[in-house]
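In: after the sequence you'll find the predicted model.
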Amino acid sequence: MRHSLPLAPQFYVTAPQPCPYLADRMERKLFTALQGDAAQKLNDSLSKQGFRRSQNVLYRPSCADCAACLSARIDVTRFQPTRNQRKVIKRNAGLERRATSPWATEEQYDLFRRYLDARHADGGMADMDVFEFAAMIEETPIRSRVIEYFDPESDKLVATCLTDMLDDGLSMVYSFYEPDMARRSLGKWMILDHIEIAREAGLPYVYLGYWVPGSDKMGYKAEFDALEIYRRGVWERLENASDFSSDTHPLSTDPIAEQVANISFPDTRG
């Protein structure tokens, strides 16, 4: 009788390209395909090890001489909003939240285009067309939701987040919002509301993607209480953001083979 052992995912490394967060840096990613019956378990497991999902791929930064990007999550049980965040909650209390299946709409895409044109016109997603947008939303092999926020008076869509459901929390894959409503701090509001959703569901964490000290685009995540970062194979509480820098060092990143060898995989048998 022949016995088959579960196969570990195959990992690959992207070619270096300009970093979208820090000037004069080159980024490189370690990635694997997310597919098959074990996709949900693999996403749950690798999310706890600093990976992020993009459609049918899981990836983690693996830059040759820089380790500035740190996976970040909020411990929902310990989170306490700041005075400013309480104002954001109050300011947006009237918005209507609607959770739907991961299905792209024209209204979402129109909002997405306004957001990119105003906030990230020179970013890597600036040329994304409606078909690529639909793929970003709809191509998911795991449990995902689109969380939409509407102005109840006009029934206008003002913010959207593509959210993955993990076994220990919510992962905010990508969010965008109405750029003309800057005063309402909708980006921060969606994080605060996801903390509330996780709390209601009894889930301990909200995963925010990567915190990048020194980056204007990604530095805001350190403003949230009870933030944890994934570093050297463990999650640790972020006590003082000023202790971290974006300095490069040729020994910042372990060799690829060593990184892969240290990844833990879920038992997908049965």
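Out: Right, received. Where do you want to start? The model shown is predicted, which means the values in this text are computed figures rather than measured ones.
In: please make it C-alpha for all contacts and neighbour counts, starting now.
Out: OK.
In: tell me the helices in the stretch 101-250 of the chain, going along the chain?
Out: Using DSSP state H, counting those that start in this stretch, the helices assigned to the stretch 101-250 of the chain run over residues 106-119, 130-138, 186-201.
In: okay, angle between the second one and helix 106-119 too, please.
Out: In this case it means helix 130-138. If you take axes from the mean of the first three to the mean of the last three CA atoms, to 10 degrees, helix 130-138 sits at 100 degrees to helix 106-119.
In: for stretch 193-208, buried residues please.
Out: 194, 195, 197, 198, 199, 203, 204, 205, 206, 207, 208 (16 or more other CA atoms under 10 Å).
In: I'd like to know which of the helices of the stretch 101-250 of the chain is closest to residue 74.
Out: Residue 74 lies closest to helix 186-201 among the helices of the stretch 101-250 of the chain, at 8.0 Å (CA to CA).
In: which strands and helices lie in contact with the closest one?
Out: helix 83-91, strand 156-166, strand 169-177, strand 205-211 (3 or more CA pairs under 8 Å, 6 or more residues apart in numbering; DSSP states H and E).
In: if we can go back for a sec, okay if I get the helices of the stretch 101-250 of the chain as JSON lines plus distance to residue 49?
Out: Converted to JSON lines, those look like this (distance: least, CA to CA, whole Å):
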{"stretch": "helix 106-119", "distance to residue 49": "29"}
{"stretch": "helix 130-138", "distance to residue 49": "22"}
{"stretch": "helix 186-201", "distance to residue 49": "20"}
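In: what's the closest of these to residue 261?
Out: Judging the helices of the stretch 101-250 of the chain by CA to CA, what sits closest to residue 261 is helix 130-138, at 29.7 Å.
In: run the chain-centre distance for the closest one.
Out: Centroid separation for helix 130-138 versus its chain: 17 Å, with CA atoms, centre = their mean, to the nearest Å.
In: next, the one to line up against it:
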Amino acid sequence: MTAPFRFPRFFVTSPSPCPYLPGRQERKVFTELNGPHAAELNDALGRIGFRRSQGVAYRPSCAGCAACVSVRVVARDWIANATQRKLMRRHADLEVTACRPWATDEQYRLLRRYLASRHPGGGMAGMDEDDYADMIEHSPVNSFVLEYREPAQGGRRGRLVGACLTDRQADGLSMIYSFFAADEGRRPGLGNFIIMDHITRARDAGLPYVYLGYWVKGSERMAYKTRYRPMEVLGAAGWRPLSETESQLEPRRRELA
């Protein structure tokens, strides 16, 4: 006889400054992912808007604010637009490898360049090698790292230009954290390509969704997530399609940013 499934215990963090909307406070509700049912619990929580960080599942629980909205791409119905097709052709030479979740020095150096270019002074700016190893390796669920490399030359392994820590859930791929060579002009749109590669992989594997985390209304940094259609957002009544009108209310960056 197997042990009964235990309902998880949830905790709430203390309020802290919101990293996306100035002048607001953020708070999270979280629970631990451990034991033999960690994967099933993570799948169930993912469907109601939780995200994973190492051995913890969390979601925003901010007083008086509901700007953070869980979003997922419907992989089977996604059709690339003209700009996205151009990006896919531009980066078609990249060699993509699914690796076990094991941190490497090469990945860490790329992460440091990415943070310095895109998120200087952000919450991850002080991440050292041990912190990075914890983020990659401490996973109680089915996780892997996708590495994106330029073609090999002269028998040498190609340069690492992108990576993404990804969870395979029962109903899709969840992109936990991606980073790439953002400090160079050689690979514009690489972050968008990584998302499109995940959508293609999910569709090929028969998985219905790619989870992109939270779309933060009013945050220009998060506006890129609405480019992938059809997209669903999680509301009080469950998942529903994101309308074109809704997304147009948000600030937009250049398509190739």
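Out: Ah, there it is. Given the structure is predicted, the values throughout are model-derived calculations rather than measurements.
In: if we can go back for a sec, distance to residue 232 of the first structure added to the helices and strands packed on helix 186-201 of the first structure, as CSV?
Out: Output for these, formatted as CSV (distance: least, CA to CA, whole Å):
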stretch, distance to residue 232 of the first structure
helix 83-91, 31
strand 156-166, 22
strand 169-177, 21
strand 205-211, 15
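In: out of those, which is the most enclosed?
Out: Highest mean neighbour count among these (mean count of other CA atoms under 10 Å): strand 205-211, with a mean of 24.
In: how about that strand, aligned to which bit of the second structure?
Out: Following TM-score structural alignment, the aligned partner range for strand 205-211 of the first structure in the second structure is 209-215.
In: who's in contact with that stretch?
Out: Residues outside stretch 209-215 of the second structure that contact it (CA atoms under 8 Å, 6 or more residues apart in numbering) are 51, 67-76, 171-176, 198-199, 202, 222-223, 225-226.
In: nearest to residue 43 of the first structure, of the helices and strands packed on helix 186-201 of the first structure?
Out: Closest to residue 43 of the first structure of those, according to CA to CA: strand 156-166, at 7.6 Å.
In: corresponding residues in the second structure for the closest one?
Out: Mapping strand 156-166 of the first structure onto the second structure (TM-score structural alignment) gives residues 159-169.
In: so how far is the matching stretch off the chain centroid?
Out: Per CA atoms, centre = their mean, the centroid offset for stretch 159-169 of the second structure relative to its chain is 9 Å.
In: what of stretch 155-162 of the first structure?
Out: Using CA atoms, centre = their mean, the offset of stretch 155-162 of the first structure from its chain centre is 18 Å.
In: just stretch 187-203 of the first structure next, same as before
Out: In terms of CA atoms, centre = their mean, the centre of stretch 187-203 of the first structure is set 14 Å apart from its chain centre.
In: residues touching it, excluding its own?
Out: Residues contacting stretch 187-203 of the first structure (CA under 8 Å, 6+ apart): 74, 76-77, 85, 88-89, 92, 159, 161, 167-170, 175-177, 204-206.
In: cool, stretch 74-91 of the first structure as well?
Out: With CA under 8 Å, 6+ apart, stretch 74-91 of the first structure has contacts from 184-185, 188-189, 192, 195, 198-199, 203-208, 224-228.
In: let's go with 7 Å and repeat that
Out: 184-185, 189, 195, 199, 204-207, 225-228 (CA atoms under 7 Å, 6 or more residues apart in numbering).
In: closest one to residue 116 of the first structure out of those residues, please.
Out: The closest of the contacts of stretch 74-91 of the first structure to residue 116 of the first structure turns out to be residue 185 (CA to CA; 16.0 Å).
In: residue in the second structure matching that closest one?
Out: Here residue 185 of the first structure is matched to residue 189 in the second structure, going by TM-score structural alignment.
In: before we move on, what about residue 14 of the first structure?
Out: In the second structure, residue 14 of the first structure lands on residue 13 (TM-score structural alignment).
In: just residue 59 of the first structure next, same as before
Out: So residue 59 of the first structure corresponds to residue 58, using TM-score structural alignment.
In: quick check: that match touching residue 30?
Out: Yes. Taking contacts as CA atoms under 7 Å, residue 58 of the second structure lies within contact range of residue 30: 4.1 Å.
In: which position in the second structure aligns with residue 176 of the first structure?
Out: Match for residue 176 of the first structure (TM-score structural alignment): residue 179.
In: got a list of what its match touches?
Out: 111, 114, 162, 163, 164.
In: again, only using 8 Å
Out: The neighbours of residue 179 of the second structure, taking CA under 8 Å, 6+ apart as the test, are 110, 111, 114, 162, 163, 164, 191.
In: pick out the residue nearest the middle of the first structure.
Out: Closest residue to the average C-alpha location of the first structure: residue 209 at 3.2 Å, with CA atoms, centre = their mean.
In: what's the distance between the closest residue to residue 56 of the second structure other than its chain neighbours and residue 170 of the second structure?
Out: In this structure, residue 56 of the second structure finds its nearest non-sequential neighbour in residue 32, 4.6 Å apart by CA to CA, 6 or more residues apart in numbering. To residue 170 of the second structure, residue 32 of the second structure is 19 Å away according to CA to CA, to the nearest Å.
In: same thing with residue 86 of the second structure?
Out: 31 Å.
In: same question, residue 237 of the second structure
Out: Relative to residue 170 of the second structure, residue 237 of the second structure is positioned 22 Å away (CA to CA).
In: which one's more surrounded, those two?
Out: Between residue 237 of the second structure and residue 170, counted using other CA atoms under 10 Å, the more crowded position is residue 170 (17 against 6).
In: so who does the residue nearest to the more buried one when sequence neighbours are not counted touch?
Out: The spatially closest residue to residue 170 of the second structure, leaving aside those adjacent along the chain, is residue 43, at 6.4 Å (CA to CA, 6+ apart). By CA under 8 Å, 6+ apart, the contact list for residue 43 of the second structure reads 169, 170, 171.
In: hmm, 10 Å instead?
Out: Going by CA atoms under 10 Å, 6 or more residues apart in numbering, residue 43 of the second structure touches 50, 51, 141, 167, 168, 169, 170, 171, 172, 174.
In: reformat these as JSON lines; add distance to residue 122 of the second structure.
Out: JSON lines is the format used below for the contacts of residue 43 of the second structure (distance: CA to CA, whole Å):
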{"residue": "50", "distance to residue 122 of the second structure": "22"}
{"residue": "51", "distance to residue 122 of the second structure": "19"}
{"residue": "141", "distance to residue 122 of the second structure": "27"}
{"residue": "167", "distance to residue 122 of the second structure": "24"}
{"residue": "168", "distance to residue 122 of the second structure": "27"}
{"residue": "169", "distance to residue 122 of the second structure": "29"}
{"residue": "170", "distance to residue 122 of the second structure": "32"}
{"residue": "171", "distance to residue 122 of the second structure": "32"}
{"residue": "172", "distance to residue 122 of the second structure": "29"}
{"residue": "174", "distance to residue 122 of the second structure": "23"}
